[in-house]
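K.L.:
just a sequence and a predicted model for now, questions to come.
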Amino acid sequence: MGITRTTPRTSGSAVPGLVLVAAGVAVAMAVSLVQPSVSALTVAVLLGAVVANVMTLPQSMTPGIKLAGRRLLRLGVVLLGLKLVFQDVLKLGYEILALAVVAVVVTFVVTRWLGRVLGVSEGLSLLIATGFSICGASAVAAMNSVREQDEEDVAKALGLVTLFGTIAMFSLPALYSLTSLSPAQYGVWAGGSVHEVAQVVAAAGPVSGALAIAVAVKLTRVVLLAPMLAAVSFAERLKYPATGQRPPLVPLFVLGFLAMAAVRATGLLPEVVLTTATFVDNVLLAAGMFALGTAVRLRSLLRSGPAVLLLGLLSTVLITVLVLTGTVLVS
């Protein structure tokens, strides 16, 4: 089965749809500003879903929404590379770095296997495995840019990663008092298992001394987004060696992501540039998340059945227990 578009190309002005997306982004950013522990990306996905479920969007909105959900989103993934500080990641030590890599790979592979066992579609299990093992909604969207799936499957994956990431965000601080972990160990646990970066911040924030290491561990997982996307793209090329449907060996936006990470590693960029780039990146990613959120249909998510919900639960429990066990063993 090749890479297919699930919706026809549309013509017309992108302005109406982009105006709607901009309004959604403004609200999401405002909510995140008032409540920093809440990810603007999560709010944007939820807003898009609310809009799509309480009203029927006119066809004139489609070009702008698709532009935001594809091109703007890919630009956001490129700028995400500027958030990576390789020096902070390397300071963690090879044991913690190895733990992060193992957690991502094992969670991705086992989630794919569990998806087959539970009868979840291959495309949906791929998106869930990517989002839950690496960095939540951004990873789901990036993987969909490499191997485009049905819009309903993308919406389900986004809904699941938001749901279970939020549960983990509140559960880990509550469970911390029941463990004998040090603040540094808790930081490794939170950074290695919670889905979104903002959710990691919210989960680690209540424990003094845990936040910095949690963010560094989380960014280690984000680094792995590029090689995973490249690996999936390479696998697609092997499946379709003689057709014109083959994706590029390494998608252009993945190369852009790596290039931005390399630029950040030079240490030459002034703080004002990094601050501005971070803001622009958040806006672009929020725009993409809002656009993808408009594909979320509550009835469809509810109809997804217990198998899909169980897959999300098992994947979350897997990475949480795996990282906790690894943290205790290597610390």
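P.N.:
Sure, I can see it.

K.L.:
C-alpha only now, for contacts and for neighbours.
P.N.:
Fine.

K.L.:
and the contacts of stretch 290-301?
P.N.:
If you take CA atoms under 8 Å, 6 or more residues apart in numbering as the criterion, stretch 290-301 is touched by 21, 24-25, 41, 44-53, 65-66, 68-69, 151-152, 154-156, 158-159.

K.L.:
what about versus this one:
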Amino acid sequence: MYVNTEKKQKLKSLLWWGAGVAFTFLIALFGYLLSSLPGLDNVGQLACAIIIAVIYRHFFGYPYILKNGIIFSSQKLLRLAIILYGLKLNIDIIFQDGMGLLLRDVIIIAAVIFLTVWAAKMFKADSTISLLLGVGTGVCGAAAIAAIAPIVKSKDEDTAISVGIIALVGTVFAVGYTLLEPVLPLSPESYGIWAGSTLHELAHVAIAAEPAGEDALAISLLAKLGRVFLLVPLAFIFIFFMNRKEEGNREKRSKVKFPWFLVGFLIMSVVGSYVIGKAVEVPDNIMEGVSSLTTWFLTAAMVGLGLNVNLYELRRKAFKPLLIMIGVSLILSVLTYFSI
């Protein structure tokens, strides 16, 4: 009888776990539907889903009965999404054609993170959110934030706030670029380098560069892929400094766990660059399906993080980092424009 009761309890826990995972995908679906509406189509599924999750938490509270499934989405699915995201990075193209752009990307990433952290100290803004926004602005938006967040031991709430801000601000900048493109005295190639070197997400780069033509789109994605490539060495730099910081703090000595999911990210990058399409032919519809699945996994993970966001805390903690990020993004855009 005890065995049957234990089995029933395990089954019940499994069902609630599954319901929690399904709940994050349900909100992700609502985010997708919301992002398909006119005016919100450029905002994107990710940002819309996080907004819905935050609103749900505000009005209905955190669904603790679904907690295990929600945590699975926000942690395990997040890492899986980052691993699959590696397929978007074509290392071969970077090594062949993008080494010059890569040097520019190194300077941009270092300058953006330094400037953001410095401004956060000057204006007494939340340090974690500001750091994550600096990483997202300098590297590749939500994916970079999601990769660095566990290394710097960010709270789920701070990670979700950072991702929501970067998605929304990045969209505004991408739309602004498309409006400026016809009046700027830049060649399609120069405009593409500008967009790829300064915009936040791959999707933002594509939105901004596509109206300028195929050449602009190709060079912009190349510039952006260089920034994505630098995510891995940046992560190891953060690991080094975090471990040094923990060693200096005798009360909180805990080494940063090695981010094995970044190894998966690299492996997928190698597979996408040198195996798929060269050694093995994979139909385009399958690759598109994997890309779509990656987006859904990432969106469900961000829903899990978004459910931890308290709107009152959001107002208190996010306003200054938001202003700093906008300011740094504007400085990045202007200086990069005049350096091209």
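P.N.:
Cool, the structure landed. These figures come from a predicted structure and were not determined experimentally.

K.L.:
fetch the TM-score of the aligned pair.
P.N.:
Remark: TM-score between the superposed chains equals 0.86 [TM-score structural alignment, normalised by the length of structure 1]; 316 aligned residues with a CA RMSD of 2.5 Å.

K.L.:
returning to that earlier point: the contacts of stretch 290-301 of structure 1 in helices, which ones?
P.N.:
Of the contacts of stretch 290-301 of structure 1, the ones assigned to helices by DSSP state H are 21, 24-25, 41, 44-53, 65-66, 151-152, 154-156, 158-159.

K.L.:
now the residue positioned nearest the centre of structure 2: closest residue in space that isn't a chain neighbour?
P.N.:
Nearest residue to the geometric centre of structure 2 (CA atoms, centre = their mean): residue 142, 1.2 Å. Once flanking residues are discounted, residue 142 of structure 2 sits nearest to residue 163: 5.2 Å by CA to CA, 6 or more residues apart in numbering.

K.L.:
which residues touch the one you found?
P.N.:
Contacts of residue 163 of structure 2 by CA under 8 Å, 6+ apart are 47, 133, 141, 142, 145, 302.

K.L.:
same question for residue 139 of structure 2.
P.N.:
So residue 139 of structure 2 contacts 109, 200, 227, 228, 230, 231 (CA under 8 Å, 6+ apart).

K.L.:
swap in residue 102 of structure 2?
P.N.:
Applying CA under 8 Å, 6+ apart, the residues contacting residue 102 of structure 2 are 94, 223, 226, 227.

K.L.:
among the residues you listed, which recur in structure 1?
P.N.:
Shared with structure 1 under both residues aligned by TM-score structural alignment, their matches' CA atoms under 8 Å, the contacts from those are 94, 223, 226.

K.L.:
matching residues in structure 1 for stretch 132-139 of structure 2?
P.N.:
Counting by TM-score structural alignment, stretch 132-139 of structure 2 pairs with residues 127-134 of structure 1.

K.L.:
tell me the SS of residue 269 of structure 1?
P.N.:
Three-state call for residue 269 of structure 1 (DSSP: H, G, I helix; E, B strand; the rest coil): coil.

K.L.:
tell me, how many residues neighbour it?
P.N.:
Neighbour count of residue 269 of structure 1, defined by other CA atoms under 10 Å: 12.

K.L.:
quickly find the element holding the closest residue to it other than its chain neighbours.
P.N.:
Nearest residue to residue 269 of structure 1 in three dimensions, chain neighbours excluded: residue 263, at 7.7 Å (CA to CA, 6+ apart). Assigned by DSSP states H and E, residue 263 of structure 1 belongs to helix 252-266.

K.L.:
the helix or strand following that helix vs helix 40-54, what angle?
P.N.:
Using DSSP H and E, the helix or strand that directly follows helix 252-266 of structure 1 along the chain is helix 271-293. Orientation check (axes from the mean of the first three to the mean of the last three CA atoms, to 10 degrees): helix 271-293 of structure 1 against helix 40-54 gives 30 degrees.
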